[in-house]
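1. All I have is the shape, not the residue letters:
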């Protein structure tokens, strides 16, 4: 009887070890271009200059080695559309300036991936005519720099981040065309 209980107990302990609980800290993500839930200005869309908005963040967790950001539109007719994939942003950065160049590698080591327009860097909101779409800027604090080449897709970035996310922030803006 004691032997059976010991085997059962050790099985429970190993299952709990396998199901490691990871706590993710909330990061505050803001932009000087628009407020949470507000309209993304024309200059940051395909109808304007198509330049990235400035972004700022606070509350980066201790131990952050790098940051990653994904911008996407879940309201796109064919499913979620990826507008920006940017990663290996140094962990001590407090934001991104307006108009990040559409280059694979930036001077500080930040890398940019391929968006669903099949281009490197930021591709602004460009919805079909109709109701406004929601655009989510999702920032991730990571406990490592990612071993991922420039030009990665959103799916590749998400796989590389798996198990390394220690903080997360989100900002949503809207844009529509009549």
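-> Structure received. These figures come from a predicted structure and were not determined experimentally.

2. From now on I want contacts and neighbour counts done on CA atoms only, so please keep to that.
-> Will do.

3. need the contact list for residue 76.
-> Residues in contact with residue 76 (Cα atoms under 8 Å, 6 or more residues apart in numbering) are 127, 133.

4. Okay, it and residue 35: tell me how far apart.
-> Noted for residue 76: a distance of 21 Å to residue 35, by Cα to Cα, to the nearest Å.

5. ditto for residue 77
-> From residue 77 to residue 35 the distance is 25 Å (Cα to Cα).

6. Pick out whichever of these two has more residues nearby.
-> Per other Cα atoms under 10 Å, whichever of residue 77 and residue 35 has more neighbours is residue 35, with 14 against 10.

7. Can you say which helix or strand has the closest residue to the more buried one other than its chain neighbours in it?
-> Excluding the flanking residues, the one nearest residue 35 by Cα to Cα, 6 or more residues apart in numbering is residue 173, at 7.3 Å. Per DSSP states H and E, residue 173 falls inside strand 165-175.

8. and here's the other structure:
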């Protein structure tokens, strides 16, 4: 199993990498803040926790160039889990068990949890990046992408997109 690649997949995202409308905040069929299901495979040996950052990498900045827009930050996912179910965001305490210690961070909307992107066009690309870590992260009360990326430096065993 050592030569098998650490992978992140979502059965909900189509083969062209488009995010289905129900996971966005735009148009008929949108369910606003419904997070998509995710699955991962072949965790690196020694993984003690996982962290996830999801960004719209084609988000326009009204005053300048395209800059990634953070849609979801999740930390301290136990390596015993094989994925996150659809609609998980905001329900980690309800779900309980292995999900109870997962911490959702603040997005670029300044609120925690999945926030369905508002798409001015449907050609946006989304980056889902999962980090396998050699430790649990002690994040404090307010987790952001920047804080998470700073804390995981030196602890990343592998990355999956």
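-> Okay, I see it. None of these values were measured; they are calculated from a predicted model.

9. picking up where we left off before, name all residues that make contact with the residue nearest to residue 35 of structure 1.
-> Residue 173 of structure 1 touches 34-40, 134-136, counting by Cα under 8 Å, 6+ apart.

10. again, but for residue 108 of structure 1
-> 89-90.

11. now swap in the one 4 residues further on and tell me
-> Contacts for residue 112 of structure 1 (Cα under 8 Å, 6+ apart) come out as 84-87, 102-105, 120-121, 150-152.

12. now for it: what does it line up with in structure 2?
-> Matched by TM-score structural alignment, residue 112 of structure 1 corresponds to residue 104 in structure 2.

13. what about the counterpart of residue 156 of structure 1 in structure 2, which SS state?
-> Structural correspondence for residue 156 of structure 1 with respect to structure 2 (TM-score structural alignment): residue 147. Here residue 147 of structure 2 is recorded as helix under DSSP: H, G, I helix; E, B strand; the rest coil.

14. Longest helix in structure 1, by number of residues?
-> helix 2-18 (DSSP state H).

15. the strands in structure 1, which residues?
-> Applying DSSP state E to structure 1 gives strands spanning 25-26, 28-30, 55-58, 66-73, 81-90, 95-96, 111-112, 133-142, 165-175.

16. residues in contact with the equivalent of residue 41 of structure 2 over in structure 1?
-> Using TM-score structural alignment as the criterion, residue 41 of structure 2 maps onto residue 58 of structure 1. The contact partners of residue 58 of structure 1, by Cα under 8 Å, 6+ apart, come to 27-29, 94.

17. how about 6 Å then?
-> Applying Cα atoms under 6 Å, 6 or more residues apart in numbering, we find residue 58 of structure 1 in contact with 27-28.

18. picking up where we left off before, what is the neighbour count of the closest residue to the match of residue 112 of structure 1 other than its chain neighbours?
-> Nearest residue to residue 104 of structure 2 in three dimensions, chain neighbours excluded: residue 74, at 4.4 Å (Cα to Cα, 6+ apart). Counted with other Cα under 10 Å, the neighbours of residue 74 of structure 2 add up to 24.
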